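# Mind looking at a prediction? Sequence and model below.
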Amino acid sequence: MPIPDQLSSINPETYAPYRDPRDYILSWTDEIWIDMGLGRLGEHYGKDIKVHTAYGETYDFDHVLMNSVQKMSAFPNGGGGSGEDVLWEERGPNGFISSHRVFKTGTHTGYWTYGPPTGKDWVSRTIAHCTVQDGKVVEEWLVRDEYAVLQSLGLDPNKVAWDLALASPVTGEVVDVATSAAFAGTYENPTLEGISGKRPDRFAAECEMIKAMYEDVWNSRLFNMVGDYCSDKVVSHSVRMRRAQGIQGYQQQVIDLLAAFPDGRIELRDLVVNESSDLGLRVAAVWTLHATYSGVPIYGHPTRSPVSIMGITHFEIRDGKILREWRLYDEIAVLTQIMRARQLSGEEF
């Protein structure tokens, strides 16, 4: 159960009739996806819900329902996945922020954005970072590991990204990521207030540690400082279901990403901290990597074009250091931006 003082600061009506915010999120996911109650989405989401993705924005409930129907048709046994964790934190007396990490599996038996059914199984992770006010989700930042899905289905990520660059899967239009609301605004000190609003006055030391880690290890390239922030036994789960263990493995994972985007800088945009007796202390961080694709050619030849990567990371903190990490971003959204730059320069697929 959650630590009592963290739960007592929220009006119980915000998550009623469930036990706590975690139960609220997990129960609604099952009722909508496992029980096939898509029509109940209106009881869970606000009418004017804002959904932020790397492919564009939607600002009403109808888009959520339409996209969900299509996904349920393509992956009828995919359900809502298995909830790995829900990190929640107060956002005013009648609200909370929920960062919900899901391990998803399914079989591609219907038509989807990527084309006709392949009949193949897939696995991936998703993190939905949601603001709940007065019992309903009113804003959501959504990150999926779509590269892992395509890998499982045997589809060409480059071809999918080329097609998505011509029409967003969210809006059906060409998206200029630079002007997308998902990347808009800057937050000077997300340890106090970020995209989800003002944080409660607790867990300041943990938030400052995560903020310092991004500044030192990522932005200052002080890879030698990984051990200052991570346990010797650190395990990092990343995109394409990759896993790195130990300080050296963690260092290499960060270096390999920045090698493709050598001028990249992490902008921290939100922090959520949750402590419970069963799962310990965890921190959710929403971040953006602003960069130029000008380094090693992991996505084909460098275009030297700007790229914005929307990411969410969950950290498990033990004895003041990061013991486990789940770092998620949509590589297909990254590749889509690169493909758009190629299209604008006159290249053909």
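Everything's here; your move.
# rest of the way, CA atoms for contacts and neighbours
Will do.
# which stretch of helix or strand covers residue 233?
strand 230-237 (DSSP states H and E).
# hmm, who's touching the helix or strand following that strand?
Note on strand 230-237: by DSSP H and E, the next helix or strand toward the C-terminus is strand 243-245. For strand 243-245, the external contacting residues (CA atoms under 8 Å, 6 or more residues apart in numbering) are 233-237, 250, 253.
# re earlier: run through who's touching the strand holding residue 233.
243-247, 250, 321-327.
# Show me the two of those that sit farthest apart.
243 and 321 (18.3 Å; CA to CA).
# Same drill for these two, tell me which one is more crowded.
Legend: neighbour count by other CA atoms under 10 Å for residue 243 and residue 321, higher for residue 321 (19 against 15).
# Assess the claim that the more buried one and residue 226 are in contact.
No - using CA atoms under 8 Å, residue 321 is not in contact with residue 226, being 10.1 Å away.
# List only buried entries from the contacts of strand 243-245.
When the contacts of strand 243-245 are checked for burial by 16 or more other CA atoms under 10 Å, the buried set is 234-237, 250, 253.
# Check which residues of the helix or strand containing residue 73 are buried.
Using DSSP H and E, residue 73 falls within helix 61-74. The neighbour-count check on helix 61-74 (16+ other CA under 10 Å) flags 61, 63-65, 68, 71-72, 74 as buried.
# got it, and stretch 158-177?
Buried, per 16+ other CA under 10 Å, within stretch 158-177: 158, 160-166, 168-170, 175, 177.
# let's bring in a second one:
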Amino acid sequence: MKTPSPLPVTLCSVTDLSDMLTPKGPRRQPMKGFDDEFIDIVDYIVRITYRIWDEKQVDLCKRYYADSGNIQTLAGNVMGVDTVIKNTWATLEGFPDRTLDADNVVWSGDDNEGFYSSHLITSHMTNLGPSEYGEPTGRTARIQTIADCVCLENKIVEEWLMRDNLGLAQQIGQDGHEIAKRQALSDHESQNDLRDIHLNHFNRTMNTDVSGYAKKPSNPEDDATAFAQAVFGTLWNNRSLKQADQYYDYRADVNGPSGRRYYGAKQVISYIESLLEVMPDLKVTVDHVADVPYLEGARDIAVRWSLAGTHTGDGMYGTPTGEPIYILGGSHFRVINGRIRSEWTVWDELAVLRQVERNRLITGK
């Protein structure tokens, strides 16, 4: 008798939410130490997120987050499960109807070394209470988040959170630049360690050897890491922008932070040029890559990356300060026929403005 093939791990991008919240059938992959109810890592990520945020069972963080876990964000690190719970309730105070809709979960790893998941989320919310941005405005917003997690034995042990906070502030009617100035002044007066954290990441990024990046694999769908490195190596690090049409389909739909949207290779070039104008020496490192199937022959590729550069040029961040800028970013590429057809890229641009304003306080520029 032929042994039946194992069921494939849940494909979030093509599975209805109701099916993901009520999965049926046996476990689809080894999950040592995880609760018996979870059938695979995608199921785990989708359902615990839904329970914590949509159902407001925030105390479940104690079950699903390691006691000493670390969430890295561009606005500072969140240490320990108690702080995670406190911050979650604070967010819900400002946006009590906030939902986290699972657009995709791209994953890698196993239950021995730990699963790595990259969760692309769309959040809908109404500003009905006080928040870090100010008094409630009653306005609604829709933003995207990418949450990358390392999961081991039923716990998230490390996370990198990238959320479009400037887009959120703008949509609820707040002035992102004024918020960044207030936050920067608080950083400056308290002398917290956020600047040191950014400088450490800036130096790590600038000192990483990326010479092997700029070579596109012959079959990008079969070598996700090489493809991701080639995208950033060729277009960003080597500034070979004329090659953009080798990586982006002419119909490419690119969703960026703060509501930016680009269509096709030509507009992608303008997007990259806007950052090169601000930081002519910028450099990008690819810090993690995972990929899963999409439709037949296509792949969804998730990339966590770091960008570092010196603010020596005019542009969208104002008068140059001559100081370092560090960006923690995440991208989801949908690759069809060897090129990016859709892209979702998220970073916290409010935290970037905060860096710029803090640098102004230091330099007086």
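Now that the structure is in, tell me what you want to look at. Everything numeric here is computed off the predicted structure, so don't read it as measured data.
# TM between them?
Overall, the chain-to-chain superposition scores 0.87 on the TM-score scale (TM-score structural alignment, normalised by the length of the first structure); 333 aligned residues with a CA RMSD of 2.8 Å.
# Where does stretch 115-131 of the second structure end up in the first structure?
Alignment of stretch 115-131 of the second structure against the first structure: residues 96-112, by TM-score structural alignment.
# Apologies, that question was intended for stretch 235-248 of the second structure.
Taking TM-score structural alignment, stretch 235-248 of the second structure hits residues 217-230 over in the first structure.
# Looking for the alignment partner of residue 87 of the first structure in the second structure.
In the second structure, residue 87 of the first structure lands on residue 106 (TM-score structural alignment).
# Over to residue 160 of the first structure?
That one, residue 160 of the first structure, aligns with residue 179 by TM-score structural alignment.
# I'd guessed that match sits against residue 165; true?
No - using CA under 8 Å, residue 179 of the second structure and residue 165 do not qualify as a contacting pair, with a distance of 10.7 Å.
# what touches both of those two?
Going by CA under 8 Å, 6+ apart, no residue sits against residue 179 of the second structure while also sitting against residue 165.
# Quick one: residues contacting the residue mapped onto residue 138 of the first structure from the second structure.
When the second structure is aligned by TM-score structural alignment, residue 138 of the first structure is paired with residue 157. By CA under 8 Å, 6+ apart, residue 157 of the second structure lies in contact with 65-66, 68-70, 149-151.
# 7 Å - rerun?
By CA atoms under 7 Å, 6 or more residues apart in numbering, the contact list for residue 157 of the second structure reads 65-66, 69-70, 150-151.
# How about the match of residue 160 of the first structure: what's its closest non-neighbour residue?
residue 133 (6.5 Å; CA to CA, 6 or more residues apart in numbering).
# Let's see which of the buried residues of stretch 158-177 of the first structure end up in helices.
Under the assignment DSSP state H, these contribute 158, 160-166 to helices.
# about what we covered before: what about the match of residue 160 of the first structure, distance to residue 311 of the second structure?
Residue 179 of the second structure sits 20 Å away from residue 311 of the second structure, taking CA to CA, to the nearest Å as the criterion.
# which non-adjacent residue is nearest residue 334 of the first structure?
Sequence neighbours aside, residue 309 is the residue nearest to residue 334 of the first structure in space, at 6.4 Å (criterion: CA to CA, 6+ apart).
# Apologies, that question was intended for residue 89 of the second structure.
Residue 89 of the second structure sits nearest to residue 58 (CA to CA, 6+ apart), 7.4 Å away.
# Does the one you found touch residue 85 like I think?
Yes - shown here, residue 58 of the second structure and residue 85 form a contact pair, counting by CA atoms under 7 Å, at 6.3 Å.
# So what's the gap between the strand or helix carrying residue 244 of the second structure and the chain middle?
Assigned by DSSP H and E, residue 244 of the second structure falls within helix 244-247. Offset of helix 244-247 of the second structure from its chain centre (CA atoms, centre = their mean, to the nearest Å): 23 Å.
# before we move on, what about stretch 26-33 of the first structure?
Mean-position distance between stretch 26-33 of the first structure and its chain equals 19 Å (CA atoms, centre = their mean).
# Kindly check the end-to-end length of that stretch for me.
11 Å.
# For it, buried residues please.
Buried residues in stretch 26-33 of the first structure, counted by 16+ other CA under 10 Å: 26, 28-33.
# What of stretch 343-361 of the second structure?
Neighbour counts over stretch 343-361 of the second structure (16+ other CA under 10 Å) mark 343-360 as buried.
# Tell me which residues touch the counterpart of residue 55 of the first structure in the second structure, please.
The alignment partner of residue 55 of the first structure in the second structure, by TM-score structural alignment, is residue 75. Residue 75 of the second structure sits next to residue 351 when contact means CA under 7 Å, 6+ apart.
# Assign a three-state SS to residue 75 of the second structure, would you?
Three-state call for residue 75 of the second structure (DSSP: H, G, I helix; E, B strand; the rest coil): coil.
# Would you mind measuring from it to residue 125 of the second structure?
As for residue 75 of the second structure, its distance to residue 125 of the second structure is 21 Å (criterion: CA to CA).
# Over to residue 107 of the second structure?
27 Å.
# the more surrounded of the two?
Set residue 107 of the second structure next to residue 125 and count neighbours by other CA under 10 Å: residue 107 wins out with 24 against 21.
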